[in-house]
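Peer 1: pasting the structure only:
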């Protein structure tokens, strides 16, 4: 093997619509000796990529198989309806599912919104194989399409636009990894997506000191010196108070000189 093949790396899978660029840039700044390998995978196949060991972690769409995968939800996307630019729906800034009741709503086989039954509106005769195919049908005037905002931007066309659908299901994005493969590198990436600073030790806490361990000798000596300083301060304070008491109400001092306490001699 060559030296480059022996270098450690971190393999990150991500689904269409997710843009890992910001996190990848931070990774490269913090861990320049650990190459970050990015691989785009279909949303429906992300679980399998992680469970088969083809990636160390993934930016995936929820839900995931929680019996075998760990996941940290990152954000939830707005759902939009993709329509031709001259469609009547463009007159409003946002719409509801009821507003689409008379429309043919395309439902691709790789849909990620997780409808309980089917999308609103009238179904097409056949389901498009992919979201990209469905977008082509929208451009042809065959119907409209609901999808997460990021996918609408990914499949942008000049002859199409979109509007927010206020009551449609939404798609959540999460960082996920196999439960039995929570490595230090995974923890590093968790720290990045959660915005931890480079000096944060969260997730890698040092081993706690055994119960009853005595502090180091230097600390003991430091404590003894500090205690001695405090005691010395108390003694000094006591001296100041004693001196004050003598000055305020103690026995007055005798004046110096041979006359003792007889005062000044009379003038002749």
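Peer 2: Received it, and whenever you're ready, just let me know what you need. Just so we're clear, the structure is a prediction, and the values are computed from it rather than from any experiment.
Peer 1: Could you use CA atoms for every contact and neighbour count after this?
Peer 2: OK.
Peer 1: The protein: strands as residue ranges?
Peer 2: Read by DSSP state E, the chain holds these strands, from start to end of the chain: 10-14, 36-40, 57-61, 69-76, 79-84, 94-95, 104-106, 122-123, 144-148, 160-165, 172-178.
Peer 1: Now mean neighbour count too, for these, in TSV please.
Peer 2: Output for the strands of the chain, formatted as TSV (neighbours: other CA atoms under 10 Å):
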stretch	mean neighbour count
strand 10-14	22
strand 36-40	15
strand 57-61	28
strand 69-76	16
strand 79-84	24
strand 94-95	17
strand 104-106	24
strand 122-123	15
strand 144-148	25
strand 160-165	20
strand 172-178	23
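Peer 1: export those strands to a markdown table and tack on distance to residue 48?
Peer 2: A markdown table is the format used below for these (distance: least, CA to CA, whole Å):
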| stretch | distance to residue 48 |
| --- | --- |
| strand 10-14 | 11 |
| strand 36-40 | 13 |
| strand 57-61 | 11 |
| strand 69-76 | 10 |
| strand 79-84 | 26 |
| strand 94-95 | 36 |
| strand 104-106 | 27 |
| strand 122-123 | 30 |
| strand 144-148 | 22 |
| strand 160-165 | 31 |
| strand 172-178 | 10 |
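Peer 1: Second structure follows, compare the two:
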């Protein structure tokens, strides 16, 4: 593993639909002296960007070449079908693949679901759109429908389109990936962040102030001095003695009254 000072900054690639903001904020808090460069790349270029070393790591979609890249799966997305708001599918809460049998289903060249050519439901389009954005334009023109991860449906949101979840459809999985031969300390730092490790964990070694200051230890009570204990004991003893004396005086007075002879008439 290399020293953390080797890299003056950390370059993180991410593909459309992935939002690295929450992890970037933690990075800035823990390593304020190490700039984090976020690099947006097209979906189809995510793996190549990491493989060629143009980024130290990437938030990309699986699968990747496991012989070259390491990958930590982060989450799996729901697959949805995008269609015009006046389409009859809008009446359904969820859609099956059989429901799409009569629709043209677009299969863009940057497809993120890994459809096999003979497995795509519905009717094939005359040609494949170049990008998901191009396919969205065709859907808006009421030419067909599109199956995508939910994050991409939100990314390309239009007021005239809507979407519904599709059961039994392939799903896209997002992962943190990096070159196996370049598992640097900074890569380990980002792994710790996405896995939710605390700043004090053994593999999450942030350089911020929070990591440098040890946790405060509870203060121990100071032992009492011997003379204080003795004085306290004397005071208690004196209190008991005084009480006994006072009680004895009252008892003596009562006895004196009882022993006093009555005055004769």
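Peer 2: Happy to help now that I have it. Quick caveat, the model's predicted, so the values are computed rather than measured.
Peer 1: Return the distance of the most centrally placed residue in the first structure relative to residue 166 of the first structure.
Peer 2: With the centre of the first structure defined as its mean C-alpha position, the nearest residue by CA atoms, centre = their mean is residue 194, 1.2 Å away. According to CA to CA, to the nearest Å, residue 194 of the first structure stands 28 Å off from residue 166 of the first structure.
Peer 1: do the same with residue 133 of the first structure
Peer 2: Following CA to CA, the distance that separates residue 133 of the first structure from residue 166 of the first structure is 25 Å.
Peer 1: what's the answer for residue 243 of the first structure, then?
Peer 2: Applying CA to CA to residue 243 of the first structure and residue 166 of the first structure gives a distance of 82 Å.
Peer 1: now swap in residue 39 of the first structure and tell me
Peer 2: 32 Å.
Peer 1: Could you check how many residues crowd around residue 33 of the first structure?
Peer 2: Neighbour count of residue 33 of the first structure, defined by other CA atoms under 10 Å: 11.
Peer 1: and stretch 9-16 of the second structure, which stretch of the first structure?
Peer 2: Following TM-score structural alignment, the aligned partner range for stretch 9-16 of the second structure in the first structure is 9-16.
Peer 1: what does stretch 51-70 of the second structure give?
Peer 2: Aligned by TM-score structural alignment, stretch 51-70 of the second structure corresponds to residues 51-70 of the first structure.
Peer 1: residue contacts, the closest residue to residue 166 of the second structure other than its chain neighbours?
Peer 2: The shortest distance from residue 166 of the second structure to any residue other than its chain neighbours is 4.7 Å, reached at residue 95 (CA to CA, 6 or more residues apart in numbering). Listed by CA atoms under 8 Å, 6 or more residues apart in numbering, the contact partners of residue 95 of the second structure are 81, 89, 164, 165, 166, 167.
Peer 1: of those residues, which stay in contact in the first structure?
Peer 2: For the contacts of residue 95 of the second structure, the aligned pairs still in contact in the first structure (both residues aligned by TM-score structural alignment, their matches' CA atoms under 8 Å) are 89, 164, 165, 166, 167.
Peer 1: In the second structure, point out the residues matching stretch 242-257 of the first structure.
Peer 2: When stretch 242-257 of the first structure is compared against the second structure (TM-score structural alignment), none of its residues find a partner.
Peer 1: any idea how far residue 191 of the second structure is from residue 149 of the second structure?
Peer 2: On the measure of CA to CA, residue 191 of the second structure and residue 149 of the second structure end up 24 Å apart.
Peer 1: so where do the helices sit in the second structure?
Peer 2: All helices of the second structure, identified by DSSP state H, fall at 21-30, 46-51, 132-140, 150-155, 185-194, 209-212, 226-259.
Peer 1: ranking those by burial, who's on top?
Peer 2: Of these, the one with the most neighbours on average (mean count of other CA atoms under 10 Å) is helix 46-51, at a mean of 22.
Peer 1: what's the average per-residue distance for it once overlaid on the first structure?
Peer 2: On superposition with the first structure, the average gap between helix 46-51 of the second structure and its aligned counterparts reaches 1.4 Å (mean CA distance after the TM-score superposition for the first structure).
Peer 1: So what's the gap between that helix and the chain middle?
Peer 2: When C-alpha coordinates are averaged (CA atoms, centre = their mean, to the nearest Å), helix 46-51 of the second structure and its chain have centres 24 Å apart.
Peer 1: and what of stretch 30-48 of the first structure?
Peer 2: Centroid separation for stretch 30-48 of the first structure versus its chain: 18 Å, with CA atoms, centre = their mean.
Peer 1: That stretch: end-to-end distance?
Peer 2: By CA to CA, the extent of stretch 30-48 of the first structure from end to end equals 29 Å.
Peer 1: Same question for stretch 94-112 of the second structure.
Peer 2: Distance across stretch 94-112 of the second structure, first residue to last, is 20 Å (CA to CA).
Peer 1: in that stretch, what counts as buried?
Peer 2: Neighbour-count burial for stretch 94-112 of the second structure, counted by 16 or more other CA atoms under 10 Å, picks out 95, 96, 100, 103, 104, 105, 106, 107, 108, 110, 111, 112.
Peer 1: which ones are touching the nearest residue to the fourth one once chain neighbours are set aside?
Peer 2: The shortest distance from residue 103 of the second structure to any residue that is not its chain neighbour, by CA to CA, 6+ apart, is 5.3 Å, and that residue is residue 122. In this structure, residue 122 of the second structure makes contact with 97, 98, 100, 101, 102, 103, 104, 105, judged by CA under 8 Å, 6+ apart.
Peer 1: Please tell me how far the second one sits from residue 153 of the second structure.
Peer 2: Counting by CA to CA, the gap between residue 98 of the second structure and residue 153 of the second structure amounts to 21 Å.
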